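Chemist: quick one: sequence and predicted model below, then my questions.
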Amino acid sequence: MSGKSLLRLAASLAPLSFILSGCATLPASPPTAAAVATTEPSLFDAGMVSAADPRAAEAGASILRRGGSAADAAIATMLALTVVEPQSSGIGGGGFLMLGNAKGEVESWDGRETAPKAATPARFLDASGQPLSFRTAVIGGRSVGVPGNIALAAKIHAEHGRLPWADLFQPAIHLAREGFALSPRGFQSLSRQPDTGAHDAEAHTIYYGADGKPLPVGTTIRNPALAGTLEMLAAKGADGFYKGELAHEIASKVAAETPSDGRMTEEDIATFVAKERPSTCGKYRVYRICSMGPPSSGATTVLATLIQLEGFDLARLGPDSPVSWHLIAESERLAYADRDLFLADPDFVKVPVAALLDPAYLHRRGALISAERTMEKVTAGLPAPKLSAGRHYVENGTSHFVVVDRQGDVASWTSTIESAFGSGVMVGGFYLNNELTDFSFAPEKDGAVVANRVEGGKRPRSSMAPTIVYGPDGKLLFVVGAAGGATIPVQVIRALVGVLDWKLPVDQALAQPVIFAPGDTITVEQGTKLEAMIPALQALGHTSVRASQMPLKTNAVLVVDGRLVGSGDPRTEGVAVSQ
């Protein structure tokens, strides 16, 4: 998006435009030696950031303009989202990050939250041994995992940063201290989820009026406590989060709001580690696709769905054919059957990633799909382990952002606090996640131990799928990711099929509707062409098809003729901003 386009957008969301001048007045600091010494030729005229909020996208782009790397800009974007999108993302949560470069080298980073070491498999059971209701489990300290985003940011900055750590905090500090305009989406979240949004007295003071109602759209929101936290972290680094006063406050407040099982301790926080994981890549037609492996199910679900479809000519069928969407739904059913049985934290459960993504296996699975009829029953395709799938809830408080810098370095980061406003617990001006509700509540099912059960120090399974695509020439082609819980893989699949098979422009690919088929019931996006296709899908044998609104939010950047073209999801306030 051009500067003029961004200004028009900012004006339409008035008074957002202050950030454009605010970010331009970052404290003057000389570029690092690494930035000065960078002489590698530029692949692109300008870098680009795509994020779910224009203020956060601009924060990242401002770092690129100062010579920052893709990793630097991604960190600044994550920090800004803590301020302007508190319902979805930020330093009180965690995430998964894919890094790539122009040579096709990729890294996978796991900043997923961990359960307290004293947590037990019975954490989300009531006194009679039955699973708690979701909202009961969410609100308060029981659902909070040790946040991972700051540890993740510190790791990648140490290896890939160009600008000083403190500089990356300045856009977010400016937004928190000087204020930002409450957007329509922010207002809607505050209205829909007051049980978490206003759970904490500190949060109620920031976002709600004396009448208990959310502040109106356009209200300037200031968060001096968060500004102070960010200033402290800018000065002290990750130790400021995981050790000392803030860690003590987090552990104390979470423990005080945890009814019984496995209260969080300062040691839990101090020992958190962001981990580099093996990159999970596969070939779809002529494209190399890399996404996040366990403890996320993103890579295996996305790649399995696509590779199972290689026997069908989706390009010829096109996006307006019910058969195209039928085939995608059938392949999703197969992929989710494997996902539910096998995916969990690889530090606790052996996940057969190589077997799940073996092309011969997936082509055999794909042969079960027919363009003319629906499979009657879908099961996992590999021998079942002595484990079971269990129940898994859907997160709605997530954000994805993409950064590509001029040198072709890439960051694709999905960041989350899980549900809207996370656990509702606020510390230092930011919400703490409810990520532990991504564990299966029941530790056993049908006499088998559930792979994704709660265990001390374990990371809950995720659906996040930050993705990087390289073309048949080995060059960077497409960077994409999404938010929306278990729908994340299908949003990414829809974008990949749209760009790679249907050759749609990136904005049109993200505008395509979503079909979600994790089992025998298919959900299509309400109010789209897919809702009109329900009779055709039923004629193909889908007996349970429903139209529904889903929490959809995708961001992406595509390389077109040697230049970057980005887009935010048209369902959201997301934008792409050029350097």
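Modeler: All right, it came through fine. Predicted, not measured: the structure shown is a model, and the values here were computed from it. Residues are numbered from 1 along each chain as shown.

Chemist: can we go C-alpha only for contacts and neighbour counts from here?
Modeler: OK.

Chemist: quickly find the element holding residue 577.
Modeler: In the assignment (DSSP states H and E), residue 577 maps to strand 575-578.

Chemist: which elements pack onto that strand?
Modeler: helix 3-12, strand 48-51, helix 54-65, strand 563-568 (3 or more CA pairs under 8 Å, 6 or more residues apart in numbering; DSSP states H and E).

Chemist: try it against this one:
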Amino acid sequence: MSNSAIKGLISLLLISSSVLVAAQPAEKREDREPEAATGVLKKQTIVAKHAMVATANPYASDAGYKILKQGGSAVDAAIAVQLVLTLVEPQSSGIGGGAFMLHWDKKQKTLTTFDGRETAPALSTTDMFLDKNGKAVSWINAVVGGRSVGVPGVLAGLKKAHDKYGKLPWALLFADAITLAEEGFIVSPRLEKLVAMEFNPGITKLPTIKNYFFPNGEAIKAGQLLKNKKLAAVYRSIAAQGVDVFYQGWVAKKIVAAVQNSTIAPGRLTLADMKNYQAKELPAICGAYRQYQVCGMAPPSSGGLAIIQILGQLERFDIAKMSIADTQFTHLFSQSSRLAFADRNRYVADSSFVSVPTQGLIDKQYLAQRSRLIDLDKDMGIATAGIPKGAVAQADDNALELPSTSHISIVDQEGNAVSMTTSVEMGFGSALMVEGFILNNQLTDFSLDPKRNGQWVANRLEPGKRPRSSMAPMMVFNQDDSLKLVVGSPGGSRIINYVAQAMIAILDWQLDPQSAISLPHITNRNKVTTLEKGTELVELKSALEAKGHKVMVRDLNSGIHAIEISNGYLRGGADPRREGKAIGY
């Protein structure tokens, strides 16, 4: 293929989807690298009547759209999307990682969640990430290699959801991903940049992943056709034999061998760990915000709880009369976020192992009490965790979460919906690559130091435990219990701020999804108030500092994907900071 033909193909792949109800002119767009970009690019809200999918990559959106057009359910489309993302966005998510999914059944008016979060191997110990002096190893040194790998959960979660809500045959959902893996996909500018910058040092230290991303010693380039025949073979096996081949068959054996024999930090994963993994179906957690019900994942995800807390603590303020460029809004949002993160860092972990005061944290009286700590004129500094009903004393934890994750929002033709956030944690995960896919490093989402000041940390590593997460797939419902919004984002622990802000923009400011997603970001994780570089928010720095804020200006590269149901239509948006798109019919 000529260079001009390749460039033409790239342009076609990166064009935003047309509006199918009222067609919009296609717009060519430049890609932005997610962890180093500045500013946002203009996109238009996509409108459709029947069904819609919004994902982080055009290939994945197209695969999900095709399934919807064939009469597939939202869960069917989510499976097709995840399989393609494993191939085309391997740095962010994949079958070697984990996921959280919310599912709305419109006919039955039921909301449920599927927990496909990774688990710690049975041979794990609380001191696994401590050095010989009993000190936690540096986080970056904990990431690479087999020690950081948890039992992958995403496939088990998707299979559990498909058993209940799938319509099309399991094997059919693999078709697009198999074809792309065998025939090749065009490398995006974003993937090129992340490989070139060696965002994860393991990609040049471990041979299998190095050979894939640096063929003949040269990093892959945007526009290059990249094939992954090993992944195609894995997909063919799983399509034909089901997930047992992944958890008990030849793929499981390959995974375990890679972890145990890693040349860097070999791990403790066994075939028994793989065989014994169980995805969970759990109730969602919901809280009121104005006239809406806001719903998300229960622990071990902290995202749903923290977002409900942020919104609940802000409810007494007239947010609708403010704007993103209002110093007072930025101040209030940052203060509410401080309070939520203080509680998150103390109490939230896997509730199968520790007592998490879930209902106490979102109790209206508790949130009103916490809200009264917000001073209109002064930054509160580092917030202290509250004492909600049911709280048990725990040490605070500041385990790191990096922003290489992906979010999928889908509404099918029957009105059923999926909000799914999926991750391998650090960009390129543990950097262990097995048969064409990357294994997660989710064990580093545990506190590497199990004790603080002699007290146990709730989110400490224990055998079989799921690490805490900030992933926040969310849904919002109207007063009549009809679905209003499907939303979520990647972004490490900043996910909580990204999603909460987008929800405020849609619910309070009445913005369409694309406009809400494209707003500049504010974050505060109970540390500093961070303003998105290259945006109008930078002008608020002095005014915030006058209120006592410590302010940082930096890139805040979310990957929000949202679908709003309004007046019988679906309105969708994809984050202009990344390469995704929304498409519907």
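Modeler: Good, I have the coordinates. Nothing here was measured: the structure is a model prediction, and the numbers come from that model.

Chemist: hang on, the earlier thing: Provide the aligned range in structure 2 for the strand holding residue 577 of structure 1.
Modeler: Matched against structure 2 by TM-score structural alignment, strand 575-578 of structure 1 falls on residues 581-584.

Chemist: ditto for stretch 337-356 of structure 1
Modeler: So stretch 337-356 of structure 1 is aligned with residues 342-361, judged by TM-score structural alignment.

Chemist: which residues sit against the matching stretch?
Modeler: Applying CA atoms under 8 Å, 6 or more residues apart in numbering, the external contacts of stretch 342-361 of structure 2 come out as 298-302, 305-306, 309, 366-367, 383-386, 388-392, 394-398, 457-459, 465-468, 526.

Chemist: now the equivalent of residue 504 of structure 2 over in structure 1: how far from residue 490 of structure 1?
Modeler: Here residue 504 of structure 2 is matched to residue 497 in structure 1, going by TM-score structural alignment. For residue 497 of structure 1, the distance to residue 490 of structure 1 (CA to CA, to the nearest Å) stands at 10 Å.

Chemist: and those two? Which one has more around it.
Modeler: residue 490 (27 against 19; other CA atoms under 10 Å).

Chemist: check contacts around the more buried one.
Modeler: 302, 332, 514-516.

Chemist: now, those residues that are in strands?
Modeler: Among those, DSSP state E puts 515-516 in strands.

Chemist: scan the contacts of residue 490 of structure 1 and report the most crowded one.
Modeler: That'd be residue 302 among the contacts of residue 490 of structure 1, by other CA under 10 Å, with 30 neighbours.

Chemist: can you tell me the helix or strand for the closest residue in space to that one that isn't next to it in sequence?
Modeler: Nearest residue to residue 302 of structure 1, sequence neighbours excluded (CA to CA, 6 or more residues apart in numbering): residue 489, at 5.5 Å. Using DSSP H and E, residue 489 of structure 1 falls within helix 488-496.

Chemist: after that helix, which helix or strand is next?
Modeler: In N-to-C order, the element after helix 488-496 of structure 1 by DSSP H and E is helix 506-511.

Chemist: in which helix or strand does residue 456 of structure 1 reside?
Modeler: Applying DSSP H and E, one finds residue 456 of structure 1 in no helix or strand.

Chemist: against residue 459 of structure 1, how distant is the spatially closest residue to it that is not a sequence neighbour?
Modeler: In space, and not counting its chain neighbours, residue 456 of structure 1 is closest to residue 117: 3.9 Å by CA to CA, 6+ apart. According to CA to CA, residue 117 of structure 1 and residue 459 of structure 1 sit 11 Å apart.

Chemist: same thing with residue 336 of structure 1?
Modeler: Taken as CA to CA, the span from residue 336 of structure 1 to residue 459 of structure 1 is 20 Å.

Chemist: which of the two has more neighbours?
Modeler: residue 459 (31 against 26).

Chemist: need the counterpart of the more buried one in structure 2.
Modeler: The alignment partner of residue 459 of structure 1 in structure 2, by TM-score structural alignment, is residue 466.

Chemist: still on that earlier bit, what's the counterpart of the residue nearest to residue 456 of structure 1 in structure 2?
Modeler: That one, residue 117 of structure 1, aligns with residue 122 by TM-score structural alignment.

Chemist: count the residues that sit near its match.
Modeler: 16.

Chemist: same deal with residue 329 of structure 2?
Modeler: 21.

Chemist: structure 1: which residue goes with that one?
Modeler: Per TM-score structural alignment, residue 329 of structure 2 is aligned with residue 324.

Chemist: quickly find the element holding its match.
Modeler: helix 322-342.

Chemist: gap between the residue nearest to residue 302 of structure 1 and residue 63 of structure 1?
Modeler: Residue 489 of structure 1 is 29 Å from residue 63 of structure 1, by CA to CA.

Chemist: grab the nearest non-local neighbour of residue 441 of structure 1.
Modeler: residue 124 (5.3 Å).

Chemist: you'd agree the one you found is up against residue 132?
Modeler: Yes - with contact defined as CA atoms under 8 Å, residue 124 of structure 1 reaches residue 132; the gap is 5.7 Å.

Chemist: neighbour count winner among the two?
Modeler: Counting neighbours by other CA under 10 Å for residue 124 of structure 1 and for residue 132 shows that residue 124 has the greater number, 28 against 16.

Chemist: go ahead and confirm residue 298 of structure 1 touches residue 292.
Modeler: Yes - assessed by CA under 8 Å, residue 298 of structure 1 is found in contact with residue 292 at 5.7 Å.

Chemist: just checking, residue 179 of structure 1 touches residue 218?
Modeler: No - Residue 179 of structure 1 is beyond contact range of residue 218, at 11.0 Å (criterion: CA under 8 Å).
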